[in-house]
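>>> the sequence and its predicted three-dimensional model are supplied below.
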Amino acid sequence: MEHQPDPTSTPDELLIRDPLTGSYTRGLLEPRLTEELARAEREISPLVVCHFDLDGFRDYNLEQGPEAGDQVLRDATQWTYQSIRSSDLLFRSGGDEFVLVLPSTTREQAMVVCQRILERFAQGPVSISMGVASYPEDGDDTLTLLLVAQKRQQEARSRGTGQFVTHEQGESPRIYFNTQMKPVEREEQFSALEAFLGALPEHRQGVLLLDSEPGSGRTFFLRKAAMLAQQQNYLVLPLMYSGTPEGTQTLAETQVLQGLLDEVEHAAKTGLLVLYDAAVAVPPQVLGQVLTEHDNSRALGIIAVGEPDAAPAVSLSQVISLPPFTVQGLHRWVRDVFHWDAPLSFIELLHESTEGFPGRAEQHLKSMLAQGKLQYTGGTWTVQPEA
């Protein structure tokens, strides 16, 4: 979608928009990026920062004059806006320097965007060099991502004009096991979750139990459930059941529960959703205590690790199981985590040793990384042969 600066901007808006290019000003970069990072963490979604500047702009400005230089800066902004979405953010961070923030974008998706921008600049008198930093792979805070993107922009320029760099040569990318945008082989379970959240306001009380083995992805499911519930305007409270009364957070106190439900009403929330993660099944009495203190005036739902016979007697009750991955599912999961199309023989051995459970596969792969059996060389991952 093409963005156009507003020609009727008021003086107050000049503090937000750069008066020459119409892009956001440098002063807004860090606060807005911090906001977007907080959103990405909350929604378990990726984010990319691109730093770029114009190759040879100083010489061009001296040779052609400042008016021609200003026009190139305006064109640079327009070409960039023509290449990105309306949700993406462009900042002018220096004389001929820009920073582009791409929410909900992976490194691979950003490469497509960068190539599209480079092609736009091919029609102009100067090219650009771009550096790309990805959340969470390259860092999880504003300063780190900006520094990484700037460092890679300098690397891109050193390789020649009109290029972009997404990682340094020989660099091993960071690996995050719980940031997949699309859950693998869990479509049926998430459809059931959406139906549960949709029916909860009518039933006022509801319980959804995860009846699955450790390592099946229960924590990941609960994190995604929290994100989905927040998107549907629920107030979400994540709790941990440790298996011992003194180590368990509960909502048995009427005053605490009532305070949360009052917040639901005052903030016009859809309802309150309590999430119980646990290494063992949450006992029915713990779940029952929460429901007993609820006055039914506002919707209250519980999603917990539990067994089918642990479900309290409520009108909305569901049980979901999380089966292990198939070989094909495990292959997809490894590709999403490592951005690597692993050999099928490796995936089959991994599936055999872990029985397809993602939690076990995560521990197995972490062990291989620590022992140097899985290494990043030549821009890809390789499995080292046994000595």
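Nice, thanks for sending it over. Bear in mind that the values here come from a model prediction, so they are computed numbers and not experimental data.
>>> from now on I want contacts and neighbour counts done on CA atoms only, so please keep to that.
Will do.
>>> after the one helix or strand residue 190 maps to comes which helix or strand?
Following DSSP states H and E, one finds residue 190 within helix 187-203. Remark: after helix 187-203, the chain's next helix or strand is strand 205-210, criterion DSSP H and E.
>>> skip ahead from that next one and say which helix or strand is next.
By DSSP H and E, the next helix or strand past strand 205-210 is helix 218-231.
>>> quick one, the helix holding residue 190 and helix 218-231 angle?
Here helix 187-203 runs at an angle of 50 degrees relative to helix 218-231 (axes from the mean of the first three to the mean of the last three CA atoms, to 10 degrees).
>>> okay but residue 318 is in contact with residue 205, surely?
No - counting by CA atoms under 8 Å, residue 318 does not reach residue 205; the two are 11.9 Å apart.
>>> pick out whichever of these two has more residues nearby.
Neighbours per residue (other CA atoms under 10 Å) separate residue 318 from residue 205, with residue 205 holding more: 26 against 16.
>>> comparison target, given below:
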Amino acid sequence: MKKGNILNLIKYHVERNENAFRNEAIEIAHHFDRMGDTQLAEYIMGQIAAANLYVPQASDFESIYLKNIDVKNLESLNLPVEVTNDIKGIINAVTHNIGINRFLFEGSPGTGKTEAAKHVARLLDRSLFYVNFDNLVDSKLGQTNKNIVTVFSEINTIPYPEKTVILFDEIDVIALDRINSNDVREMGRVTSAILREFDRLADLNNEIVIIATTNLYKNLDRALSRRFDAVINFNRYGKEDLVEIAELYFSSYAKSFKNITKDTRLVRKILNTATQLPNPGELKNMIKTSLAFSDVDNSFDYLRRLYKNTMNTQEITDTVLHSQGFTVREIEKLTGEAKSTVARKLKGENK
């Protein structure tokens, strides 16, 4: 415990700031608990309760830098088997309390890193907070460093750290490679501050689970990467994975559109015909927009839109569709032409 803790208690008491007083007292209790004086820590927490100062749950904590995320009602997480197994490994490691509690999720945008972090918190039955970089990064020289010190101090005051997950989403925003010649000196100092605070957090609080995500793993400072116990690569989607995920999205969203004729088999065929499919995040939007913008008077129009989006083309011709293995009936659905017209065109082209 430092002199600052005592001064803060006096200050908050004079200001009648009950929440700040309570949080400061809790931080002092955590300090004594970490020092091994559990009896004094329990006494302080008991006095807080006796004084009718509400002892909050982890989810009650929030500040300008730390925002709580609801993890109760999440969409299903569709990940490749390899990544799913890694997520199970995280749950296993944290549950068994073997000192592995810092994880870096790296991969291209839309690969499910942030959603996976939410599911980790849900499966661990922990509150999830994300670090709000909008408030953390400041244009004033040196202010971002001060804000970083503040946010890590707040992390250390969260009630029930053993019930908390902290998410640094897209940590590359504030942790660029310090050796990169394109990096500005100020951001290099910011990265150094983060490294220092990460080390301090390890000494003061080893119960909180830290998850960071990055789309720019190669540009991330190597010293920071080494602060994590495990790096999970999310760039492991095969085409079969993406087709299966797209089918699940289609089945889920198609329920909301009464004007369409659901044809999952043809949706799957379109997806399999595409040379390359985007990551799940973009794939989800592709399915949703194909359905949402479809012609209400054409129950198969969503198929035409999905084909154009996946093939990255604005033109659909009977000849190309036929060469790709689509049947006359399927071409009719994709082009909106009558079956007899499609058959006549193909017959003429084959002469």
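Looks like it arrived, so ask away. Predicted, not measured: the structure shown is a model, and the values here were computed from it.
>>> TM-score of the superposed pair?
Here the superposed chains carry a TM-score of 0.45, computed using TM-score structural alignment, normalised by the length of the second structure; 202 aligned residues with a CA RMSD of 4.2 Å.
>>> what angle separates the helix holding residue 190 of the first structure from strand 205-210?
160 degrees.
>>> is residue 305 of the second structure in contact with residue 290, as I believe?
Yes - assessed by CA under 8 Å, residue 305 of the second structure is found in contact with residue 290 at 5.3 Å.
>>> quick one: the strands in the stretch 101-250 of the second structure?
102-106, 127-131, 164-168, 209-214, 230-233 (DSSP state E, counting those that start in this stretch).
>>> which of those sits most buried?
Stretch with highest mean neighbour count among these: strand 164-168 (a mean of 25; mean count of other CA atoms under 10 Å).
>>> how about residues contacting it?
For strand 164-168 of the second structure, contacts defined as CA atoms under 8 Å, 6 or more residues apart in numbering pick out 58, 117, 121, 126-131, 208-213.
>>> isn't residue 335 of the second structure right up against residue 302?
No - checked against CA under 8 Å, the pair residue 335 of the second structure and residue 302 is beyond contact range at 11.0 Å.
>>> more neighbours, the two?
Remark: of residue 335 of the second structure and residue 302, residue 302 carries more neighbours, 26 against 19, as counted by other CA under 10 Å.
>>> can I assume the more buried one is in contact with residue 291?
Yes - using CA under 8 Å, residue 302 of the second structure is in contact with residue 291, at 5.2 Å.
>>> and residue 261 of the first structure, what element?
Assigned by DSSP H and E, residue 261 of the first structure falls in helix 254-266.
>>> just the strands in the first structure please.
For the first structure, the strands defined by DSSP state E cover 47-54, 89-92, 97-103, 128-135, 164-165, 205-210, 234-241, 271-278, 300-305, 316-320, 374-377, 380-383.
>>> got the strands of the stretch 101-250 of the second structure as JSON lines, with distance to residue 47 of the second structure columns?
Formatted as JSON lines, the strands of the stretch 101-250 of the second structure follow (distance: least, CA to CA, whole Å):
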{"stretch": "strand 102-106", "distance to residue 47 of the second structure": "33"}
{"stretch": "strand 127-131", "distance to residue 47 of the second structure": "25"}
{"stretch": "strand 164-168", "distance to residue 47 of the second structure": "24"}
{"stretch": "strand 209-214", "distance to residue 47 of the second structure": "28"}
{"stretch": "strand 230-233", "distance to residue 47 of the second structure": "40"}
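>>> closest one to residue 88 of the second structure among those?
strand 230-233 (11.7 Å; CA to CA).
>>> which other helices and strands does the closest one contact?
Applying 3 or more CA pairs under 8 Å, 6 or more residues apart in numbering; DSSP states H and E, we find strand 230-233 of the second structure packed against helix 81-95, strand 102-106.
>>> so which bits of stretch 191-206 of the second structure are buried?
Neighbour counts over stretch 191-206 of the second structure (16 or more other CA atoms under 10 Å) mark 191-195, 197-198, 201, 205-206 as buried.
>>> what about residue 273 of the second structure, neighbour count?
A count of nearby residues for residue 273 of the second structure, using other CA under 10 Å, gives 17.
>>> sorry, that was for residue 349 of the second structure
With other CA under 10 Å as criterion, residue 349 of the second structure counts 10.
>>> same check, this time on residue 264 of the second structure
Counted with other CA under 10 Å, residue 264 of the second structure comes out at 15.
>>> for it, which non-adjacent residue is spatially closest?
Nearest residue to residue 264 of the second structure in three dimensions, chain neighbours excluded: residue 247, at 7.2 Å (CA to CA, 6 or more residues apart in numbering).
>>> likewise residue 87 of the second structure?
The shortest distance from residue 87 of the second structure to any non-neighbouring residue, by CA to CA, 6+ apart, is to residue 120 (7.3 Å).
>>> how close does the one you found get to residue 334 of the second structure?
41 Å (CA to CA, to the nearest Å).
>>> which one of the two is surrounded by more residues?
Between residue 120 of the second structure and residue 334, counted using other CA under 10 Å, residue 334 has the larger neighbour count: 24 against 21.
>>> the more buried one and residue 194 of the second structure: what is the separation?
54 Å.
>>> again, but for residue 148 of the second structure
For residue 148 of the second structure, the distance to residue 194 of the second structure - CA to CA - is 7 Å.
>>> ok so, going back, which one of the strands of the stretch 101-250 of the second structure lies nearest to residue 42 of the second structure?
Per CA to CA, nearest to residue 42 of the second structure of those: strand 164-168, 20.0 Å.
>>> okay, the angle between that closest one and strand 127-131?
Going by the same axes, to 10 degrees, strand 164-168 of the second structure makes 20 degrees with strand 127-131.
>>> I'd assumed residue 374 was in contact with residue 381 of the first structure.
Yes - using CA under 8 Å, residue 381 of the first structure makes contact with residue 374 at a distance of 6.8 Å.
>>> helices along the stretch 151-300 of the second structure, start to end?
Secondary structure of the stretch 151-300 of the second structure, counting by DSSP state H, counting those that start in this stretch: helices at 185-204, 222-225, 239-254, 264-273, 280-292.
>>> JSON lines for those, including distance to residue 157 of the second structure?
Putting the helices of the stretch 151-300 of the second structure into JSON lines (distance: least, CA to CA, whole Å) gives the following:
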{"stretch": "helix 185-204", "distance to residue 157 of the second structure": "11"}
{"stretch": "helix 222-225", "distance to residue 157 of the second structure": "23"}
{"stretch": "helix 239-254", "distance to residue 157 of the second structure": "40"}
{"stretch": "helix 264-273", "distance to residue 157 of the second structure": "49"}
{"stretch": "helix 280-292", "distance to residue 157 of the second structure": "35"}
